[in-house]
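> one predicted model, sequence on top.
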Amino acid sequence: MPDRRLAALAILAATCLATTAQTRGEGPEKSPLARIRVSEDRKHFVLDGSNRRFVLWGVNYDHDDAGRLLEDYWADEWAKVVEDFREIKDLGANVVRIHLQTGRFLKSADAADEGSLKRLGDLIRLAESTRLYLDVTGLGCYHEKDVPVWYDALDEAARWDAQAVFWKAVAGVCKDSPAVFCYDLMNEPIASGGEDEKDWLPGEPLGDMHFVQRLTIDVKGRTNEQIAGAWVKRLSSAIKEVDDRRPITVGEIPWAQVFKGAKPLFQDPEVGKPLDFVAVHFYPKAGKLDETLEALKVYEVGKPLVIEEIFPLGASLEETETFLDRSRAHVDGWISFYWGRTIPECEQAADLPHAVTAAWLKRLRALAPADSRLEVVVP
């Protein structure tokens, strides 16, 4: 009898150890995170090593509730970043879009900032441990005050060279991690503003942020297609020198939603050759869901299509959800927003913007595909 009790205790102890190891991601049952790639027919995403289609479902993590960019707080408030990633995971997300600022990752036109690169490595390891994929969007100049004077003084060729330095350095940190889903060259670039426009950041900021950026301020008689094509080729080639396995895209303004008959510049047959999928930003308009859906179809060009930004800004929650549902036949993923406040925290704020955010996050959580909830590994 004593021997039997000892044997039973040994089995129980082994079971507890195995369960603990699984929870920590140490057990053999823990499958490694598979890299996301474009399918062989170039139409969808699949997990590497299989033909299983993968649908993106996630959030932009572009700033916190106070409007601070990630690089403003990730050094001193790392625990907040870790907590935010866990909260994003709890919403059922499988992808997080992060936005890296040019001025924080370049010390000069030819030198990257090693401190920022190290912190990016920490973020990648956090993504691996929470099993969240990263859409790495670069070259942000969101806060004009953070844009280096030397950077804006560069001419087009030198500016593009500096951007290539940025992307080579970032790709060098990202290239070995399966948690890095893609590289988004820039958020909402425009080719130029015409012969007389000499400001790299066009128009007035939204709040205090500039989300749109020019590729050149010296047209030199070129078409927008020629400018965009040369830029895409320059930066995608720079990335592929370091990492030729990761999908590359550009975050596009949905001009087809603004101007009937508009064509997507970065999906022009020549411009978009180096790009692996379409990433476009759609905010449905109240009472115009049919028109918005028709505009979305313009971006179906035989590549995976991702709505990289969506939120109920110009339409009700119900209309935005309806658009999301009606877009399922056309897209391979949706990425909304998370600004560092949980649903209960937004509800406790007791104002309209936070109420809308809380209600929308609830819907996102409820709508999350069952297979988006990849197993969490607790480090």
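Received the coordinates, thanks. Residues are numbered from 1 along each chain as shown.
> contacts, neighbours, all on C-alpha from now
Noted.
> the residue most central in space within the chain: which element?
Nearest residue to the geometric centre of the chain (CA atoms, centre = their mean): residue 97, 2.3 Å. Element membership of residue 97, judged by DSSP states H and E, is strand 95-101.
> please apply the same query to residue 356.
Using DSSP H and E, residue 356 maps to helix 352-367.
> which other residues reach that helix?
Identification of contacts with helix 352-367 by CA atoms under 8 Å, 6 or more residues apart in numbering yields 90, 91, 92, 311, 312, 317, 342, 343, 344, 346, 347, 349.
> so what's the fourth one up against?
Residue 311 is in contact with 283, 320, 336, 337, 360, counting by CA under 8 Å, 6+ apart.
> could you confirm it falls within a helix?
No - if the criterion is DSSP: H, G, I helix; E, B strand; the rest coil, then residue 311 is coil and not within a helix.
> measure it to residue 216 for me?
Distance, residue 311 to residue 216, by CA to CA, to the nearest Å: 30 Å.
> just to revisit the earlier point, roughly how far is the helix or strand following the strand holding residue 97 from the heart of the chain?
From strand 95-101 onward toward the C-terminus, using DSSP H and E, the following helix or strand is helix 102-105. Using CA atoms, centre = their mean, to the nearest Å, the mean C-alpha position of helix 102-105 is found 17 Å from that of the whole chain.
> take the one below as the second:
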Amino acid sequence: MRTCSLIAIFYLMSANTLTAAELDWIQVSPDGKSFVTAEDQKPFVPWGFNYDHNREGQLLEDYWNTDWKTIEQDFAEMKQLGANVVRIHIQFGKFMTAPDQPRESALKKLGELLKLAERTGLYLDLTGLGCYHKQDVPGWYNQLSDVERWQAQAIFWSAVAKECAHSPAIFCYDLMNEPVVQAGKKRGTDWLGPGFGGKHFVQRITLGPDERPRPEIAAAWIKTLVEAIRKQDQRHLITVGLVPWSLERRGLQSGFVPDKVSQHLDFICVHLYPEKGKVKEALETLKGFDVGKPLVIEETFPLKSSPQEFEEFLLKSKQYADGWIGFYWGQTPEELKQGKTIGDALTASWLKFFEKNGPQFKGEQ
């Protein structure tokens, strides 16, 4: 039996008494600068985990049909650690059988995940259109034109929003993880960016050359998907996960300039990993995403810095950020302490910080 699984099971059994009605819906505060619960208007600070893969590197859809008990335990453990939000990543190819045909079995399984979140008392940051595993991307999807691809993506989001519209357990829809507009006057050759750890996290929303400015194209894409969602769901928040090189600076740029693409988004998300000796620079980057709407650091981890510098960054980021989402990969701090890798030690240190400082970041003390 997994270490601490008995405690996790206890939390899960306790959470089973929670009903969807007891989870208040989340909305942007009246002043537009933070989040509040809809009924009580209490401050809500997203504090949670990316649950993007398990300890073996499998994506959620790879094991949710065969190992549901592990997912239940992981949700209970994340709740026990103090999380209130879990970021879920779902792949386009697992949810669509054709450009205009959603996969009903996948939508049904998503519905079961919503019920688990409701029972556990966790909100979901639902990130869609993933193409993380290249082998899971349908051949027909790669052959679509830019316009056809946007249409298929809109159908994906319409189906997902219809499935989720009734549930208060959705914190937000994240349109895509790290989208990029094709740059230059030449047609691109690959929808996906370079791989990292066997997965492709960056995805282009266009391949063809376009005379419009890149931020204008990005804003039009966002508008297309938001309109598809709003036909099914008028209530849940919508955002998109931006790379730090989305700012208009010298060098690499994504085309998703925050202040030029935010008009159709409820809040801004950035993925930011501070580097060794560059905490000040990371904070300056974060400041660039503070454009008058709530700002969530949707991905962060001591990947490129020491644990001490990472903690310094998180604490100082409170002057700009309104939420923080790190990572949890199915291993408790106790299990990680038994590990023998640097990665195990880093993750254990992060989870210790997360559990200890959660009340401070969430404004509970």
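Thanks, I have it. Here the structure is a predicted model, which means the values were calculated and not measured.
> send over the TM-score of the superposed chains.
TM-score of the superposed chains, computed with TM-score structural alignment, normalised by the length of structure 2, equals 0.91; 351 aligned residues with a CA RMSD of 2.3 Å.
> quick check, nearest of the contacts of helix 352-367 of structure 1 to residue 35 of structure 1?
Of all the contacts of helix 352-367 of structure 1, the one with the least separation from residue 35 of structure 1 (CA to CA) is residue 92, at 18.7 Å.
> count the residues that sit near the counterpart of that closest one in structure 2.
Alignment note (TM-score structural alignment): residue 92 of structure 1 maps to residue 82 of structure 2. Neighbouring residues of residue 82 of structure 2 were enumerated by other CA atoms under 10 Å; the total is 18.
> what do we get in structure 2 for residue 74 of structure 1?
If you follow residue 74 of structure 1 across to structure 2 using TM-score structural alignment, you land on residue 64.
> roughly how far apart are its match and residue 132 of structure 2?
As defined by CA to CA, residue 64 of structure 2 lies at a distance of 17 Å from residue 132 of structure 2.
> the two - which one has more neighbours?
Here residue 64 of structure 2 and residue 132 are compared on neighbour count by other CA under 10 Å; more neighbours surround residue 132, at 24 against 16.
> distance of the more buried one relative to residue 23 of structure 2?
When residue 132 of structure 2 is compared with residue 23 of structure 2 (using CA to CA), they lie 31 Å apart.
> then residue 58 of structure 2?
Using CA to CA, residue 58 of structure 2 is found at 29 Å from residue 23 of structure 2.
> which one of these two has more residues nearby?
Neighbour totals were compared for residue 58 of structure 2 and residue 23, and residue 23 leads with 20 against 12 (other CA under 10 Å).
> residues contacting the counterpart of the more buried one in structure 1?
Counting by TM-score structural alignment, residue 23 of structure 2 lines up with residue 33 in structure 1. For residue 33 of structure 1, the set of contacting residues under the criterion of CA under 8 Å, 6+ apart consists of 128, 131, 178, 179.
> and those residues as CSV, adding distance to residue 301 of structure 1?
Output for the contacts of residue 33 of structure 1, formatted as CSV (distance: CA to CA, whole Å):
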residue, distance to residue 301 of structure 1
128, 32
131, 30
178, 27
179, 27
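> now, the most widely separated pair of those?
The widest separation within the contacts of residue 33 of structure 1, taken as CA to CA, falls between 131 and 178 and amounts to 9.7 Å.
> wait, doesn't residue 234 of structure 1 sit right on residue 165?
No - counting by CA atoms under 8 Å, no contact exists between residue 234 of structure 1 and residue 165, whose distance comes to 11.1 Å.
> number of nearby residues for the equivalent of residue 45 of structure 1 over in structure 2?
Residue mapping for residue 45 of structure 1 onto structure 2 gives residue 35, with TM-score structural alignment as the criterion. Residue 35 of structure 2 is surrounded by 23 other residues when neighbours are defined as other CA under 10 Å.
> ok, residue 174 of structure 1 next?
The number of residues packed near residue 174 of structure 1 is 24, by other CA under 10 Å.
> which residues of structure 2 fall in helices?
Per DSSP state H, structure 2 carries helices over the ranges 5-15, 60-63, 68-80, 92-95, 104-120, 139-142, 146-164, 214-230, 258-261, 279-288, 307-316, 333-337, 342-361.
> of these, which is nearest residue 47 of structure 2?
Minimum separation from residue 47 of structure 2 across the helices of structure 2 (CA to CA) falls at helix 342-361, 7.1 Å.
> show me which residues of the closest one are buried.
Within helix 342-361 of structure 2, the residues that qualify as buried are 344, 345, 346, 347, 348, 349, 350, 351, 352, 354, 358, 361, counting by 16 or more other CA atoms under 10 Å.
> residue in structure 1 paired with the fifth one?
Following TM-score structural alignment, the counterpart assigned to residue 348 of structure 2 within structure 1 is residue 358.
> cool, residue 215 of structure 2 as well?
Checking TM-score structural alignment: residue 215 of structure 2 goes with residue 225.
> which residues touch its match?
Residue 225 of structure 1 touches 191, 265, 266, 268, 270, 271, counting by CA under 8 Å, 6+ apart.
> how near is the nearest residue to the fourth one once chain neighbours are set aside to residue 191 of structure 1?
In space, not counting the residues next to it along the chain, residue 268 of structure 1 is nearest to residue 225; the distance is 7.4 Å by CA to CA, 6 or more residues apart in numbering. Distance of residue 225 of structure 1 to residue 191 of structure 1, given as CA to CA: 8 Å.
> do residue 13 of structure 1 as well
Separation of residue 13 of structure 1 from residue 191 of structure 1 (CA to CA): 64 Å.
> so for the two, which sits in the more crowded spot?
Between residue 13 of structure 1 and residue 191, counted using other CA under 10 Å, residue 191 has the larger neighbour count: 22 against 12.
> residue 224 is in contact with the more buried one, correct?
Yes - if you go by CA under 8 Å, residue 191 of structure 1 and residue 224 touch, sitting 5.4 Å apart.
> aligned partner of residue 274 of structure 2 in structure 1?
The criterion is TM-score structural alignment: under it, residue 274 of structure 2 has residue 284 as its aligned partner in structure 1.
> contacting residues around that match?
With CA under 8 Å, 6+ apart as the criterion, the residues that contact residue 284 of structure 1 are 292, 310, 312, 313, 314, 315, 319, 320, 323.
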